[in-house]
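Student: Pasted the sequence and its predicted model underneath.
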Amino acid sequence: MTSTVQSSPLSDRVDAVLPKVLADLAALVSIPSVSSSPAHESDVRRSAEASASLLESAGLSAEVVAVGGHPSVIAHRAGPAGAPTVLLYAHHDVQPAGDPARWDSPPFEATYRGDRLVGRGAADDKAGLAVHLAAVLAHGNTLPVSVTVLVDGEEEIGSPTLADLITTHRDRLAAEVIVIADSVNWAVGVPALTISLRGVLELVVEVRTLDHPLHSGAWGGAVPDALMTLIATLASLHNPDGSVAVGGLVGGSGATVDYDLERFRADAGLLDDVTPIGTGALTDRLWNQPSITVTGLDAPAVDGAAGMLSAIARAKISIRLAPGDDPEHAEAALLDHLRFHLPFGAHLTVTRGASAHPANVTAPHDVRTAALQALQLAWNGTAPVEIGCGGTLPLIHLFHEAFPEAAILVTGVEDPDTRAHGPNESLHLKDFRNACLAEAHLLRLLAHLSGCGQLGGTEAT
């Protein structure tokens, strides 16, 4: 590829619509659409309505829909007669901002900082919606395919009502190709197509040893307290090298690319002398092996803590499941492990939270080739990388079950320094521009494949 790719008519049209699309994205970031918080229920609806309005302004007919949960948006615009339908997915809900003091600017105020746009949802995944808007707008009145857009309002809580929404609106959502703009690129300046994702299982583990707290001086040394017992149980989940110690969980290898260790350390922000955990290639640890993380702990706070033995302690753990595993199998393995390693005869209660299946996503050869070509065109000749993703997209399993003949493509709007779910989440502006151009190219290429009779089914599992 040569630099002339960047000055193609389609590239020029993307550049022309980009200022408005970025302004619209900034407006969406200002809406704190935190789906996990009842206090933000009205904000999630406001975000859905704003998303629908933006899609309407791009020439799609849009409707805010819900089937018992937070509102989503379905929009559609017909292409030429006989053209295939492409379903473009993104989500408008976001993670909580956490401690505002850890942000360098207000989390729900889009802020330009160098070559990045900072704010909660600026990348994950209101940028996905913005990519879809830019791709449609760049084609003007000559959209080469029919386009349906689904903007989920519950992805950050596991899309609990998405299956019902797909069932209710199945005819409106049916498509030959599904494009999910909610993954990560390999590096800034290097695009990626995601071909596998880990699943997730969340559990709340509660340990009880007493029917009431006790004075630590009077009873300590003979009575097991719940917090110490919980900590010992959680410590059993990992081997000394940090790899997962739970028997029965599926794990594998086979990643075709590896992570340079120094780049990995820089991307992750590892402190000096802190070593990676686990064994095998770094990419296998991130994509093809399970992980277990303690994401929350209910225990007395350090400030104001009394000298007492705790009667009850709780932890929330998140298990990322390797491709080939499933939540039910993993839950059974975790329960067996916890019960075996729980000391002192303590009482254990485990409550299951959100879960989602892992996925291998392999589109038919011609569709995959079109996606890779679109990425390479948009990144001015830089070859894209096919990667796995350690994160989870619950919807892939749902889409595959509902539309087994549809080809599924997972594209990226993030990069390793996006810091999704954390403070100072940000979007790399040049890569965002390229993602918009890549999707515009993809719509054109898919129309050509349809004309050649080369659109086929998916191998997503």
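Tutor: Great, that's in hand.

Student: CA atoms for contacts and neighbours, from now on please.
Tutor: Noted.

Student: Could you give the number of residues near the nearest residue to A27 once chain neighbours are set aside?
Tutor: Using CA to CA, 6 or more residues apart in numbering and skipping residues adjacent in sequence, the residue nearest A27 is A110, 7.8 Å away. Using other CA atoms under 10 Å, A110 has 23 other residues around it.

Student: for comparison:
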Amino acid sequence: MTDELAHRIAELMPRAKADLAELVAIPSVADPRQYPPEKCRRAAEWVAAAFAEAGLRDVHLEETPDGSHAVVGHRPPPPGAPTVLLYCHYDVQPPLDAAAWASPPFELTERDGRWYGRGAADCKGNIVMHLTALRALGDGVPVGLKLVVEGSEEQGTGGLEEYVPPHAGELHADALLVCDTGNAAVGVPTATTSLRGVTNVVVTVGALKGDMHSGMFGGPAPDALAALIRMLDSLRDAVGGTRIDDLDCTGTWSGVGYDETQFRADAGVLDGVRLTGSGTVADRLWARPAVTVLGIDCPPVVGSAAAVPATARARVSLRVPPGTEARAAQEALIAHLEAAAPWGVLVEVEREGAGAPFRAETGGPAYAALDKAMREVYGKPISFLGQGGSIPLCNVFATAFPAAEIVLMGVEEPRCLIHAPNESVDPGEIEHMAHVEALFLRHFANSART
């Protein structure tokens, strides 16, 4: 039966490629300042039609509180069978520097055995994975299904997070496949069990009533940009590790590791440049807070004047591991920045949203079914991986469905370069993970009957 299912999925791969090409061609960036919102609507309608054709019922668009549209639908369970919720998102990151792409970002292009295009992996590749698994099963889907395909995940505006609680009854399931992650590497079957939370702040430094001529006033006049640089520099220790007062930055990771050489290659670290921080790569990536300066407002080099800057500001992001409360980490970050401000400069801090970290429970029947499916497809047991990124929706799901098992999996392995130019997906991962998903649905249905 497994061989028959694998054969069906292999036959469906040309259709999977055609579907992904259609989806990638829709620039569904959920930011109306950059892209027309009708593009997201078009992507949502495409997704709704595809899942309706794949056998789900009442597939339709639901407007969420941030104005984006989620695609929802369902398929009733056979008698005595459990229900599984399938999640993914159709919105994508902007392409960033178009000149850095080796092929057009919104045109699926095959190169060196991979399929390139914005969203090819994150997360339109996972949409195609779901569709391929359901098409392979056909009328033989052995469980009930709920579908939620989000439309603003990349923007982090929280539309679906607000939508889920009042609609928990409609979305209730026994297991949730959150397909917005992937394997540790191509061919290494993996479930992500740990996600860092995230919190951002915007810090503004004021030192003068206005920019002043550096020849006449430079020296004694306090430089707001120099003050901000000192404050930001204080967030790291001598080897570049995150250092924030009253925040534990010494955690360790006990799951599968991350080879340093492989990490350097995956992250594109230049030759001769050292990694920052101490401990293992996995410690630093999945078990400890990590601070990043996302942007700075200051005079640009081109057109800059001979003046002492009166103000400067920066947007600072802090990723926090499970075991650390995101809001408490945000307050520690703010207190540290305020305490580090030199020369009595004025400091204003704007708090942005905070997403909690997440840790999955892996001892239930859904994980047992997933391990069995992965062994059959990949010939290896399941590995557990942490992820440095954040999916705040997982905590919303955990609160709404406390008895459900939450599984994070998908097609996004490190070579995909999600969020970066030249994003790609390995078509073999789509094929194999669709096979895993189809087998998982079968095994999970059987576990409910035994």
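Tutor: Thanks, I have it. It should be emphasised that the depicted structure is a prediction, and the values quoted were computed from it without experimental measurement.

Student: Hmm, F108 and R120 of the first structure touching each other?
Tutor: Yes: look at R120 of the first structure against F108 with CA atoms under 8 Å: they come within range, at 5.9 Å.

Student: okay, and the common contacts of the two?
Tutor: V29 (CA atoms under 8 Å, 6 or more residues apart in numbering).

Student: The residue nearest to A27 of the first structure is in contact with A23, isn't it?
Tutor: No: with contact defined as CA under 8 Å, A110 of the first structure does not count as touching A23 (9.4 Å).

Student: what touches both of those two?
Tutor: Overlap between the neighbourhoods of A110 of the first structure and A23 is empty, taking contacts as CA under 8 Å, 6+ apart.

Student: that older thread, more crowded one of R120 and F108 of the first structure?
Tutor: R120 (35 against 21).

Student: so what corresponds to that one in the second structure?
Tutor: Under the alignment defined by TM-score structural alignment, R120 of the first structure is paired with R118 of the second structure.

Student: what sits against that match?
Tutor: Contacts for R118 of the second structure (CA under 8 Å, 6+ apart) come out as 24, 92-95, 105-106, 421-424.

Student: Relative to P402 of the second structure, which of the residues you listed is nearest.
Tutor: Proximity of the contacts of R118 of the second structure to P402 of the second structure (CA to CA) peaks at V92, which lies at 29.3 Å.

Student: Return the distance of the spatially closest residue to the closest one that is not a sequence neighbour relative to P94 of the second structure.
Tutor: Excluding its sequence neighbours, the residue lying closest to V92 of the second structure (CA to CA, 6+ apart) is V29, at 5.1 Å. Taking CA to CA, to the nearest Å as the measure, V29 of the second structure falls 6 Å from P94 of the second structure.

Student: One more: G323 of the second structure?
Tutor: Going from G323 of the second structure to P94 of the second structure by CA to CA gives 32 Å.

Student: Neighbour count for the two, which is higher?
Tutor: For G323 of the second structure and P94, the more surrounded residue by other CA under 10 Å is P94, and the numbers stand at 21 against 15.

Student: Let me know whether that one touches I26 as I believe.
Tutor: No: distance between P94 of the second structure and I26: 11.8 Å, which falls outside the contact criterion (CA under 8 Å).

Student: To which residue of the first structure is L96 of the second structure aligned?
Tutor: Matched across to the first structure, L96 of the second structure falls on G98, judged by TM-score structural alignment.

Student: err, L108 of the second structure, not the other one
Tutor: L108 of the second structure maps onto A110 in the first structure, with residues paired by TM-score structural alignment.

Student: which residue ranges form the strands in the stretch 101-250 of the second structure?
Tutor: For the stretch 101-250 of the second structure, the strands defined by DSSP state E, counting those that start in this stretch cover 109-111, 114-116, 144-150, 175-178, 190-195, 197-206, 212-213.

Student: looking at those, which is closest to G73 of the second structure?
Tutor: If you check each of these against G73 of the second structure by CA to CA, strand 144-150 wins as the nearest, at 5.0 Å.

Student: what do we get in the first structure for G138 of the second structure?
Tutor: Correspondence of G138 of the second structure to the first structure, assessed by TM-score structural alignment: G140.

Student: same thing with G323 of the second structure?
Tutor: In the first structure, the residue equivalent to G323 of the second structure is G324, according to TM-score structural alignment.

Student: For that match, list the residues it contacts.
Tutor: G324 of the first structure makes contacts with 250, 358-359, as judged by CA under 8 Å, 6+ apart.

Student: Run a quick neighbour tally on the spatially closest residue to the match of R120 of the first structure that is not a sequence neighbour.
Tutor: For R118 of the second structure, the nearest residue in space outside its immediate sequence neighbours is P105; the separation is 5.2 Å by CA to CA, 6+ apart. Using other CA under 10 Å, P105 of the second structure is surrounded by 27 other residues.

Student: My guess is P105 of the second structure contacts P95. True?
Tutor: Yes: taking CA under 8 Å as the contact criterion, P105 of the second structure and P95 are neighbours in contact, 6.3 Å apart.

Student: which neighbours do those two share?
Tutor: 118, 421.

Student: Give me the mean distance between the helix or strand where G353 of the second structure lies and the first structure.
Tutor: G353 of the second structure belongs to strand 346-355 when elements are defined using DSSP states H and E. Strand 346-355 of the second structure, aligned to the first structure and superposed, deviates on average by 1.7 Å (mean CA distance after the TM-score superposition for the first structure).
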